[in-house]
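# Curious how this folds, go ahead:
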Amino acid sequence: MKKYELYRETELPITMLAAWDFFSNPTNLSKITPAEMDFKVVTSNLPQHIHNGLIIEYVVRPLAGVPLKWISQISSVNAPHSFVDEQLKGPYAYWHHEHTFEEKGGKVLMKDKVTYAVPFGVLGQLANKLVVRSKLEEIFNYRTKKILEFFKAD
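Here you go, the predicted structure:
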């Protein structure tokens, strides 16, 4: 299985606790996901903040409006510094997303490192080259834009 990485750094004009409060709330993911993906959290009674072992179910429409079930698990939490979510079921053969937060000169440096694999062997590698990678880049570019708008410095 060929694995790929996507990496982003975003400097946020907020405190570490404000960053953690927003990003550790599982319902906030829909606020930073492109509307055309029709991202919906299906899990009911979610806690206000993630914890180790939390399983979250979503429905998302990443391509051509086709609904896909995505189930992720929060596999590691080190509040307020980091957490990891991993796909249990969904469109990828493998998905491991590390979120880290570092205080830096009165701001927060947020880092996202996604390691992923596309199913279907060589066909999946071709799909990654033609569609998947650019779609992920587009989603993370959108996220960065929305996050910076949300936390715009006054």
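
# CA atoms for contacts and neighbours, from now on please.
Fine.

# what about Leu126, distance to Pro62?
In this view, Leu126 and Pro62 are 17 Å apart by Cα to Cα, to the nearest Å.

# So which residues of the chain form strands?
Ranges of strands in the chain, per DSSP state E, are 3-12, 40-41, 55-60, 68-78, 82-89, 94-104, 107-117.

# what's the shortest one in contact with?
In other words, strand 40-41. 27, 30, 56-60 (Cα atoms under 8 Å, 6 or more residues apart in numbering).

# Ok, stretch 107-114 next?
Contacts with stretch 107-114, where a contact means Cα under 8 Å, 6+ apart, come from 5-16, 19, 95-103.

# ok so, going back, higher neighbour count, Leu126 and Pro62?
Between Leu126 and Pro62, counted using other Cα atoms under 10 Å, the more crowded position is Pro62 (19 against 13).

# structure for this one too, so we can compare:
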Amino acid sequence: MSKIYLETMIKADISKVFDLARSIDLHQNSTSKTKEKAIAGRTSGLIEENETVTWRAKHLGIYQTHTSKIISMTKPYEFTDIMLKGTFKFLKHQHIFKEKEGSTVMIDIFEFESPCGIFGKLFNKFFLKNYMKNFLLERNKIIKNTAQR
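Purely as a prediction, here's the structure:
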């Protein structure tokens, strides 16, 4: 299993950052490179606990669909989503928010496992983990820039 841990310091109120991180609309804007579009479940606005969203996106030259569900949420401190259907064998993304000196620390803990046994593990290690980290960093940059306006 691969794990990505990121911390992003944002000079904005915790509630604002929390809402931006769960905004379907902002997510679609931040992932324009992969043409990510919400096509089922919650397709706009702020996703809530127990809601699902199905995304269609082009990753690595292939259109894929991915359905996630928010399995826990404590406003404005955390929410966690898991993959219900998609190309990964397992995917869990914890979003944690902490107040620090008038700013917000946004923490991502992103855990995933690819299918295909040893080939999937090698693909994770040599390519996918870095690809997913860069994907999250780009998304976090958009959240930060939007929150700090």
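
# Overlay the chains and give the TM-score.
With the length set by TM-score structural alignment, normalised by the length of structure 2, the two chains reach a TM-score of 0.91; 149 aligned residues with a Cα RMSD of 1.7 Å.

# Find the residue closest to the spatially most central residue of structure 1 in space, skipping its chain neighbours.
Nearest residue to the geometric centre of structure 1 (Cα atoms, centre = their mean): His97, 6.6 Å. In space, not counting the residues next to it along the chain, His97 of structure 1 is nearest to Val114; the distance is 4.4 Å by Cα to Cα, 6 or more residues apart in numbering.

# That neighbour -> structure 2?
When structure 2 is aligned by TM-score structural alignment, Val114 of structure 1 is paired with Phe110.

# likewise Ser30 of structure 1?
Per TM-score structural alignment, Ser30 of structure 1 is aligned with Gln28.

# Look up how far Lys58 of structure 2 lies from that match.
In this view, Gln28 of structure 2 and Lys58 of structure 2 are 12 Å apart by Cα to Cα.

# again, but for Leu122 of structure 2
Distance of Leu122 of structure 2 to Lys58 of structure 2, given as Cα to Cα: 22 Å.

# quick one: contacts for the aligned partner of Val59 of structure 1 in structure 2?
Correspondence of Val59 of structure 1 to structure 2, assessed by TM-score structural alignment: Arg56. Contacts for Arg56 of structure 2 (Cα under 8 Å, 6+ apart) come out as 35-39, 63-66.

# If we use 6 Å, what do you get?
Going by Cα atoms under 6 Å, 6 or more residues apart in numbering, Arg56 of structure 2 touches 36-37, 64-65.

# residues near the nearest residue to it once chain neighbours are set aside, how many?
Leaving aside its sequence neighbours, Arg56 of structure 2 sits nearest to Thr65 (Cα to Cα, 6+ apart; 4.5 Å). Per other Cα under 10 Å, the neighbour tally for Thr65 of structure 2 reads 16.

# got it, and Gly61 of structure 2?
Neighbour count of Gly61 of structure 2, defined by other Cα under 10 Å: 8.

# The one 10 residues further on too?
Residues within reach of Ile71 of structure 2, counting by other Cα under 10 Å, total 15.

# doesn't Gly90 make contact with Trp70 of structure 1?
Yes - with contact defined as Cα atoms under 6 Å, Trp70 of structure 1 reaches Gly90; the gap is 4.3 Å.
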